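Undergrad: Requesting a structural model of the entry that follows:
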Amino acid sequence: MLPLNDTVKVEDGTDRMLVRLDRPQARNAIDAAMVADLHAVCAELERRPRILVLTGSDGIFAAGADIRELRERRREDALAGINSGLFDRIARLPMPTIAAVDGPALGGGAELAYACDFRLATPRARFGNPEAGLGIMAAAGACWRLRELVGEPLAKEILLAGRVLPAEEALAVRLVNEVVPQDELPAAADRLAARIAKNAPLALRLTKLALAAPPGAHPRFDDVAQAVLFETEEKHERMTAFLERRG
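TA: Here you go, the predicted structure:
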């Protein structure tokens, strides 16, 4: 059992872990206890890599960071990177990650979704970063991840002008991979996780590292990673099975 503070609910499986944010009384706002719980989740997924499916509860993904805590934070807290460090850790998890978003994903909640590899949404999902209206900035990844995901002009509208993207618009700009009815969201996340899990785990891990590598690392990184994969028994078995099916 993971050492948790009861801010998330975890369903652990062979090839995936479902983590449900569960602070309904605070609209799943991300507080220090939830940060600690998600770090515990990361530690477990680093120890035994699996696909992560991250979702909310009661029609809310996460309405942001906990404002009561945020109001009391000072310079040292910002420099400690409380949320940014967690979201970066999630982004660097060995296996792919899926955010299944129903309802609002705002502020830190949006940045948590941006840190995942895939985003699925229901029609009532909304993505936005209203931090500037609270006298701060979206400093846990949105200022650079969002630009990479949707481009600079739209990122500026969201971050500087408070634009909130509804699900269909988020799909149109490919911020989300799929929009499904609310009651189909768990099944859609399972389907995507199952598609990912059909692939060789080490190939997934090295491909994810290659995608995150800086431009200067290519093509050498890819060559070395492929050299590792060429020597695996799984590569030989999978290619043999492919040739036998084809024959």
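
Undergrad: from here on, contacts and neighbour counts on C-alpha atoms
TA: Fine.

Undergrad: all strands for this structure, in order.
TA: In the chain, strands defined by DSSP state E lie at 8-12, 16-21, 51-55, 97-101, 104-106, 118-121, 126-128, 165-166, 178-179, listed in chain order.

Undergrad: which stretch among those strands comes nearest residue 79?
TA: Closest to residue 79 of the strands of the chain, according to C-alpha to C-alpha: strand 104-106, at 22.1 Å.

Undergrad: Show me what that closest one is packed up against.
TA: Contact partners of strand 104-106 among helices and strands, from 3 or more C-alpha pairs under 8 Å, 6 or more residues apart in numbering; DSSP states H and E: strand 126-128.

Undergrad: Any chance you could list what contacts the strand it packs on?
TA: Contacts to strand 126-128, defined as C-alpha atoms under 8 Å, 6 or more residues apart in numbering, come from residues 103-107, 110, 158-159, 162-167, 170.

Undergrad: want to put them side by side, so please do this one too:
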Amino acid sequence: MIHAEGNALRLIRIDRPDKANALTPDMLQALCEAVEGAQDAHALVLTGTGKVFSAGADLDAAKAGMARTPLWERLSGAIARHAGLTICALNGTVAGGAMGMALACDLRIAAPGAKLFYPVMKLGYLPQQSDPARLAALVGPARAKMILMAGQKIPADEALTWGLIDRIVEGDVVEAARDLATDVLAADPGHAAAIKALIHRRPV
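TA: Here you go, the predicted structure:
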């Protein structure tokens, strides 16, 4: 249900379309291992199969404790630490804990019909520890509260205006992600890592 392919560009795909790509504990573990195993890739692309990127945790698994597993933080941390270019290619809607993957990526592109939401208030869970700060860094504190506290579903066009996503893609989001990674794939990995480090460096 988690497929990884490629070397310099590692594509990791969530493949459970009959369940809106909702994640089981085994799938979440597999995602962690796939991302951790891709640290040498020049670029990392995350996507899903079908019309939904991921609905987050499988509902039954969430009720059984999956919503509180440290694997979510392990996954987003591994994405955030990746030295190459990381791209979340949202083939459709992303919800709940799966938002952590998108927030941890360097770039987020989305199909036109995608929505982004994180219904922790409604479900009675806290968001994963690093997600609120990453969300606020992208859209500001008030809009982060719109998503996490007011439970708003943000359509792709509004998410683009907010800075929550970086581009809306009419065609194949994976091919669009490959195009975005072209220069990184052609460069020395150390050069790309150095530029990324400079971008994230705090001003003196």
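
Undergrad: closest to residue 32 of the first structure among the contacts of strand 126-128 of the first structure?
TA: Closest to residue 32 of the first structure out of the contacts of strand 126-128 of the first structure is residue 107 (15.5 Å), distances taken as C-alpha to C-alpha.

Undergrad: do you know how far the aligned residue in the second structure for the closest one is from residue 152 of the second structure?
TA: Correspondence of residue 107 of the first structure to the second structure, assessed by TM-score structural alignment: residue 96. Here residue 96 of the second structure is placed at a distance of 12 Å from residue 152 of the second structure (C-alpha to C-alpha, to the nearest Å).

Undergrad: Over to residue 99 of the second structure?
TA: Distance from residue 99 of the second structure to residue 152 of the second structure, by C-alpha to C-alpha: 14 Å.

Undergrad: quick one, which of those two is more surrounded?
TA: Using other C-alpha atoms under 10 Å as the criterion, residue 99 of the second structure and residue 152 rank with residue 99 on top: 23 against 17.

Undergrad: surely the more buried one meets residue 118?
TA: Yes: proximity of residue 99 of the second structure to residue 118 meets the contact threshold set by C-alpha atoms under 8 Å, at 7.0 Å.

Undergrad: Touching stretch 174-187 of the second structure from outside, list them.
TA: Contacts of stretch 174-187 of the second structure (C-alpha under 8 Å, 6+ apart): 8-9, 42-43, 45, 47, 84-85, 87, 89, 109, 169, 192.

Undergrad: try 10 Å
TA: For stretch 174-187 of the second structure, the external contacting residues (C-alpha atoms under 10 Å, 6 or more residues apart in numbering) are 8-9, 11, 41-48, 84-91, 107-110, 167-170, 173, 191-193.

Undergrad: The first structure: matching residues for that one?
TA: Going by TM-score structural alignment, stretch 174-187 of the second structure sits over residues 186-199 in the first structure.

Undergrad: what about the longest helix seen in the first structure, distance to the chain center?
TA: Assignment by DSSP state H gives helix 32-47 as the longest helix of the first structure. The chain centre lies 13 Å from the centre of helix 32-47 of the first structure; the measure is C-alpha atoms, centre = their mean, to the nearest Å.

Undergrad: One more: stretch 41-52 of the second structure?
TA: Worked out by C-alpha atoms, centre = their mean, stretch 41-52 of the second structure lies 9 Å from the chain centre.
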